[in-house]
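**Student:** sharing a model that was predicted from the sequence below.
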Amino acid sequence: MEDLPVHVMIDILSRLPVKTIIHCKFVCKKWLDLISDSYFANLHLSRSPASLMLHHNPDNGMRAPRKVGILKWVEVKDELDHHHLHHDPVMTFDLDLAPIFQHSQILPVGSVNGLICLWQYGPKSDNTYICNPITREYMILPRQQYYREGYAMIIYCFGVGSLTQEYKVIRIFQGDIPPDPTSSSRPSIVEAEVYTLGTCQWRSLGHVPYLLNGWSGPFLNGNAHWIVLDRDSPEELCTFDFDKETFELFPSPPVEIIEESQMHFQSLAVLKGCLCQSDTFESQFTIWVMKEYGIKESWHREVIIKESISPDLDWVMWEPVYLTEGLKDGTILMIYYEDKLLAYSPKTRTIEDTKIFNRYFTGMGYRPSFLKLQKFESESVYVL
């Protein structure tokens, strides 16, 4: 292989499994240099397969968690007619090994191009980190401007501008300072700030025109997406453009109402490159898919899961269900509350528990990459 042209060697290496590529870095200095180059990282990312990144913390149910948890990469062996989920314990990112994460709580709030944004939260902590579990690097962002004591909801999204290719973290703070338990009006503070990786500073974006739902918004086509809580809003979704840094209303699917239902949970996700909205009622679970991005008429009710679909899983409608990934064979992976990773097959109209992990985990769609955090030269980068 040493006699092959460099571009051929890079092409071959970029097609290997991630774990094999990591081993190849130790074969010789030439291979290490090739794999460490940004061109290789971008080429590999363009071929990087769909997978999941789960944050598993068995201590999460305790009042005072002793551990932060582990980021576990779940590979999807995805064929046209079947799939297989594989978790290699070696390919984990143990957050407890980093002193800065210990004795706190961590929540993954976004992933783009193999990088993951982590939020460290608690009564006395409010910090943001970016990490790459494959290269085992992480960086600490400066402390945010809008940290407040008392009641608040913090909303995140991590993404990259379609035109500028700048990686940014958008963070929205909405709450009452001080909290007023008797007030039924909207929060008195709805402010946003943004951090561009490589600048070492948060910038205020001022007032946000919409009240948003959920702690994290999915990223797609250069935009963050959230559900709007304002009842009088003409649309029930809004976006944040990572290039323009502006908030806009976004076409939402038709309103679905089930009169006899006492509850209604909603969430957004990205499946196979399409924006999706899920609606959980007591009697059914609905998935809407936007076939053409930005076109209201392209919303299609793709899946309706009735309560009676599986007698063994009749509890599925009791708590929120979050979509995580869509596979080639049509299977949709979803997380029920923080307890189970479920797989729904539209072909057979069945839903099953994958039983891949025990309780207390969250997850998101993930594309492994070798993108190095050192590319953001002004940032302090650490290796776990």
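**Tutor:** Great, that's in hand.
**Student:** going by C-alpha atoms from here, please, whenever you check contacts or count neighbours.
**Tutor:** OK.
**Student:** look at residue 22 and tell me its secondary structure.
**Tutor:** helix (DSSP: H, G, I helix; E, B strand; the rest coil).
**Student:** against residue 277, how distant is it?
**Tutor:** According to Cα to Cα, to the nearest Å, residue 22 stands 37 Å off from residue 277.
**Student:** between those two, which is the more surrounded one?
**Tutor:** Taking neighbours as other Cα atoms under 10 Å, residue 22 and residue 277 compare with residue 277 leading, 22 against 16.
**Student:** which helix or strand contains that one?
**Tutor:** strand 274-280 (DSSP states H and E).
**Student:** what helices and strands are in contact with whichever helix or strand comes after that strand?
**Tutor:** Downstream of strand 274-280, the first helix or strand assigned by DSSP H and E is strand 284-290. If contacts are counted by 3 or more Cα pairs under 8 Å, 6 or more residues apart in numbering; DSSP states H and E, strand 284-290 sits against strand 274-280, strand 299-306.
**Student:** of those strands, which stretch is the most buried?
**Tutor:** The highest mean neighbour count among those, using mean count of other Cα atoms under 10 Å, belongs to strand 274-280: a mean of 21.
**Student:** also this one, for the comparison:
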Amino acid sequence: MVRTWLTLLVSFDFSKCVFETMPLPDVYTVGEFNLRLALFKENVACIEQQFGEKYDCNVWVMNEYGVKESWYKLCTVKLDQYNYPIGFSKKGEIICKKGDYKEDEEELWLCDPVTKELQSLPMQPLEQYFKIAVYKESLVSIKSLNGETNIVHFNSVVEPCDFAGSNLEANCVGLQQ
């Protein structure tokens, strides 16, 4: 296999201060498609969305971090041309933006990967540049980065949103516009 930008994920290990590569799943899609990285129940996941005649969405999950052979296809979900997967909920549902961006009437939907059912989320129409971010507080020493002995508190990305509660804003601290 020829290594291209589609076959590798580049990461940075803060403990070793080195860049590392990680293999992506073998995606056999022919034609136009989009790959999106996400977090699925504490595991690295890759959402493959096909365009053209089919708008299938394949969800790949890496069972063992960094091991190419541990990628497995969790599911394939048939979507229409106006559904765009953008991440996962804590329960493992696929979060989709649905709507025509030209009409400025996008909505959020949850797709159950087992039953393939879509459920609308009761939110206002979305802005065009809506993003999902995972979040977790951490302490990181930046001594090796700036030569000082300070420890800096910052927020990093790791926890998916939970849409199960009645108050969406309180349950979705990871959602950012």
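**Tutor:** Thanks, I have the structure now. Keep in mind it's a predicted model, so treat the numbers as computed, not measured.
**Student:** TM value for the aligned chains?
**Tutor:** Taking TM-score structural alignment, normalised by the length of structure 2 as the basis, the two superposed chains have a TM-score of 0.60; 131 aligned residues with a Cα RMSD of 3.1 Å.
**Student:** nearest approach to residue 363 of structure 1 belongs to which of the helices and strands packed on strand 284-290 of structure 1?
**Tutor:** strand 274-280 (16.1 Å; Cα to Cα).
**Student:** quick one: that closest one aligns where in structure 2?
**Tutor:** The aligned range for strand 274-280 of structure 1 in structure 2 is 43-49, by TM-score structural alignment.
**Student:** quick one: the nearest residue to residue 23 of structure 2 once chain neighbours are set aside and residue 110 of structure 2, what's the gap?
**Tutor:** Excluding the flanking residues, the one nearest residue 23 of structure 2 by Cα to Cα, 6 or more residues apart in numbering is residue 8, at 4.6 Å. Separation of residue 8 of structure 2 from residue 110 of structure 2 (Cα to Cα): 28 Å.
**Student:** more neighbours: these two, which one.
**Tutor:** Each of residue 8 of structure 2 and residue 110 has its neighbours counted (other Cα under 10 Å); residue 110 has more, 23 against 14.
**Student:** quickly find the element holding the more buried one.
**Tutor:** Using DSSP H and E, residue 110 of structure 2 falls in strand 107-111.
**Student:** now residue 86 of structure 1
**Tutor:** strand 83-94.
**Student:** what residues in structure 2 pair up with that strand?
**Tutor:** Counting by TM-score structural alignment, strand 83-94 of structure 1 has no counterpart in structure 2.
**Student:** what's that strand packed up against?
**Tutor:** If you count contacts as 3+ Cα pairs under 8 Å, 6+ apart, strand 83-94 of structure 1 packs onto strand 70-78.
**Student:** go with 10 Å
**Tutor:** helix 18-24, strand 51-56, strand 70-78 (3 or more Cα pairs under 10 Å, 6 or more residues apart in numbering; DSSP states H and E).
**Student:** show me the contacts for residue 352 of structure 1.
**Tutor:** Residue 352 of structure 1 is in contact with 310, 312-313, 333, 340-345, counting by Cα atoms under 10 Å, 6 or more residues apart in numbering.
**Student:** what lines up with it in structure 2?
**Tutor:** Using TM-score structural alignment, residue 352 of structure 1 pairs with residue 119 in structure 2.
**Student:** try residue 158 of structure 1
**Tutor:** Per TM-score structural alignment, residue 158 of structure 1 is not aligned with anything.
**Student:** so which helix or strand takes in the residue nearest to residue 158 of structure 1 when sequence neighbours are not counted?
**Tutor:** Leaving aside its chain neighbours, residue 158 of structure 1 sits nearest to residue 169 (4.6 Å; criterion: Cα to Cα, 6+ apart). Using DSSP H and E, residue 169 of structure 1 sits in strand 167-175.
**Student:** output the residue interval of structure 2 matched by the helix or strand just after that strand.
**Tutor:** Counting by DSSP H and E, the next helix or strand C-terminal to strand 167-175 of structure 1 is strand 189-196. Under TM-score structural alignment, strand 189-196 of structure 1 corresponds to no residues of structure 2.
**Student:** the helix or strand just after strand 189-196 of structure 1 to strand 167-175, inter-axis angle?
**Tutor:** Moving toward the C-terminus from strand 189-196 of structure 1, the next helix or strand (DSSP H and E) is strand 202-207. Orientation of strand 202-207 of structure 1 against strand 167-175 (axes from the mean of the first three to the mean of the last three Cα atoms, to 10 degrees) gives an angle of 50 degrees.
**Student:** residue 249 of structure 1 corresponds to which position in structure 2?
**Tutor:** Matched by TM-score structural alignment, residue 249 of structure 1 corresponds to residue 21 in structure 2.
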